[in-house]
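Asks: Show me the folded form of this:
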Amino acid sequence: MAAAVAPATGNPSDDNPVLALILRIAGIAAFGTMAMFIKLASESGIHIVEIVFWRQAVSVPILLGWAMLAGGLSTLRTARPRSHAIRAGYGLVGMAFNFGGVILLPLAEATTFNFTSSIWAVILSATLLGEHVGKWRWSAVIAGFAGVLVIAQPGGGHVPLVGALVALGGAFMLALISIQIRDLSRTDKPMVIVFWFAFTSVVVTAPVLPFVATEHTSTQWLILLGIGLAGTAGQVLVTLALRYGEVSSVIVMDYSGLIWATLYGWLIFATLPTVWTWLGAPLVVLAGIIITWRESILRRRRLRDRHEVIGG
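Replies: Just a heads-up that it's a prediction; the model follows:
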């Protein structure tokens, strides 16, 4: 369940493709671990609002500490509080949908539906940004949704329809948030964007806690701590990966999340993906890879054209 993160702005001299891949894989493993803890928390009776609160509350002091080491609290200043507020609102809705998908579905199915965020991003780029989308990416969109239909088997009953819709809604929100983050990253650093989302989430969800929180056992507290630590680690690691490698070269590693989802599903929850998931997931993954490949080509083409115009 990779969170949408801002593109890092490291220097070309920082490029280290191998380190970038390792960091991305580690970040996706952390997100897979977070998803496992979320499911455990829900099954133990913890309300989703409290799960969201602690996911972000654990992050805030960690991010503050990181900011202090990186130059002080002044590094968290922003001139766009309204944009951050909108991003936080969308982010909270997206987090609720994504966590809901994990709670309502087996981990492998929830993770696979999460992969459709790249498919939704293509649709949003065409409809909201007016970007021209060619046959390659539209073909990928069709293949991806065909995979979703194979997995969900509408009317088949092996995947709850509500759970599938919730997970797809979460993927849609990730795509929508990625557009916002792309805009915010023009003026603010990744640390600033991540911090204000976490801080705002805590402020918004804290007043609801008295109505949903219950007494917890020591095991439940450890699970909530695990959600916060794993989620923060995942966010930091995938962001660092973008500092040392191109988006197009590391984002394919996101599909390793299906390995962790399958492993945790088997070891912790005694569930394995159905045959329909094994048949449909490759279509969803292939669609994402095609979209990433095509966008990488288009990006290089735009850069080349820009250089020709400047040099011409």
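Asks: hey, let's count contacts and neighbours off CA atoms from now on
Replies: Noted.
Asks: Which residue ranges of the stretch 201-312 of the chain form helices?
Replies: For the stretch 201-312 of the chain, applying DSSP state H, counting those that start in this stretch gives helices covering 209-212, 218-244, 247-250, 257-269, 275-311.
Asks: Any idea which of those gets closest to residue 84?
Replies: Smallest distance to residue 84 across these (C-alpha to C-alpha): 17.3 Å, for helix 218-244.
Asks: how distant is the closest one from the center of its chain?
Replies: 12 Å (C-alpha atoms, centre = their mean, to the nearest Å).
Asks: and what of stretch 8-22?
Replies: 20 Å.
Asks: Go through it and flag the buried ones.
Replies: 8, 15, 17, 20-21 (16 or more other C-alpha atoms under 10 Å).
Asks: Among the residues you listed, which lie within helices?
Replies: 17, 20-21 (DSSP state H).
Asks: winner for burial among the helices of the stretch 201-312 of the chain?
Replies: For the helices of the stretch 201-312 of the chain, the largest average neighbour count (mean count of other C-alpha atoms under 10 Å) is found in helix 218-244, namely a mean of 22.
Asks: Assess the claim that residue 254 and residue 24 are in contact.
Replies: Yes: taking C-alpha atoms under 8 Å as the definition, residue 254 is a contact partner of residue 24 at 7.4 Å.
Asks: Before we compare anything, build this one as well:
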Amino acid sequence: MLSRSGSSPPDHPLLAIALRLGAMVMLSTMFMLAKLAGQRGVSLPELIFWRQAMSVPVILSWLLATENLRALASRRMTNHAMRATTGTVGLCCNLGAATLLPLPEATTLGFTTPFFAVLITALILRDKVGVWRWAAVVLGFAGVLIVAQPGGAPIPPLGLMFGLGSGVIVAIVSFQIRDLSRTEAPITCVFWFAFFGAALSSILLPFYARPHSSSAWLLLVAVGVAGTAAQFLLTAALRYGQVATVVVMDYTALIWATLYGWGIWGTLPPQTTWLGAPLIIAAGLIITWRERYLSRRISPTSALDASATEEMRD
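Replies: You can find the predicted model right below:
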């Protein structure tokens, strides 16, 4: 990821991988906490608002402590607002899937982002997509069909819609972040996403806000802290390593989602998830490998393809 000055720090692949692994732990923890909060009567609009709103003072405090408030200056506020609007819809899909579905299934459906990115590249941007990536898309959606269990005991349709919707929106956001990252520092994108996202989601608060127990409020605070920590770890990982180096670590989120589901709710993924998830992960790995191969042939600046999942997912 380029800094505002246009220089790029040296790569530290092992550090980048460690940071990305930590980010997946925090993201999985955030979704687990959101699911617990939903079971205690916290509505989805409240979850979205507090997840965004709690990042604002945390980031401001950090910038004040480091005397770096100037990092928030931007001439592209309209672009930040548009990216925040799209990202907030994606956050709604992610948290909606986490609250309506078992965590492993919700996490697995979130892995569909690379497939939708390929479709956007081919159908909207009109770029050439070769046989490798098309084959990966077909393989990935075959995995989705297995996870969705059509004709058997299907997962809730609304949860499925949220899960696949998160894949679509994250793919769209990845193109927006790629554009913003050409001129904006990572912390600038993170802050204005949280700021505009909180402002947007606050519109629904008068209709959905309600009194909660102290435990529910603690869960909301924890959701905000975990999400903010995940954002910083994701951003740091992309600062020290290229996207193609670290993105494979995202699949470890399925391990944590499975452990949380088993440890807290006493459930394990059904056989269909064990069969479908490897297909989805294999398809994502094929697309990642192919993108890395093509970027080496075309341009050495593939790091600008930046965080497809970072700020929106958390």
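Asks: rewinding a little: ok, the ones in helices among the buried residues of stretch 8-22 of the first structure vs residue 309 of the first structure, which is closest?
Replies: When those are compared against residue 309 of the first structure (criterion: C-alpha to C-alpha), the nearest one is residue 17, at 29.3 Å.
Asks: Just tell me what that closest one corresponds to in the second structure.
Replies: Alignment note (TM-score structural alignment): residue 17 of the first structure maps to residue 13 of the second structure.
Asks: Against residue 251 of the second structure, how distant is that match?
Replies: As defined by C-alpha to C-alpha, to the nearest Å, residue 13 of the second structure lies at a distance of 17 Å from residue 251 of the second structure.
Asks: what's the answer for residue 272 of the second structure, then?
Replies: 18 Å.
Asks: In contact with residue 141 of the first structure, which residues?
Replies: With contact set as C-alpha atoms under 8 Å, 6 or more residues apart in numbering, residue 141 of the first structure has these partners: 119, 122, 287.
Asks: wait, which of the residues you listed is closest to residue 172 of the first structure?
Replies: After measuring those against residue 172 of the first structure - C-alpha to C-alpha - the closest member comes out as residue 119, at 8.6 Å.
Asks: rewinding a little: how about the helices of the stretch 201-312 of the first structure, which one is nearest residue 78 of the first structure?
Replies: helix 218-244 (19.0 Å).
Asks: What's the average distance for the closest one when superposed on the second structure?
Replies: Aligned to the second structure and superposed, helix 218-244 of the first structure gives a mean residue distance of 0.7 Å (mean C-alpha distance after the TM-score superposition for the first structure).
Asks: What range does that helix cover in the second structure?
Replies: So helix 218-244 of the first structure sits over residues 214-240 in the second structure, by TM-score structural alignment.
Asks: Quick one: map residue 118 of the first structure onto the second structure.
Replies: Per TM-score structural alignment, residue 118 of the first structure is aligned with residue 114.
Asks: Over to residue 108 of the first structure?
Replies: In the second structure, residue 108 of the first structure lands on residue 104 (TM-score structural alignment).
Asks: returning to that earlier point: enumerate every residue touching the match of residue 17 of the first structure.
Replies: 240-242, 245-246.
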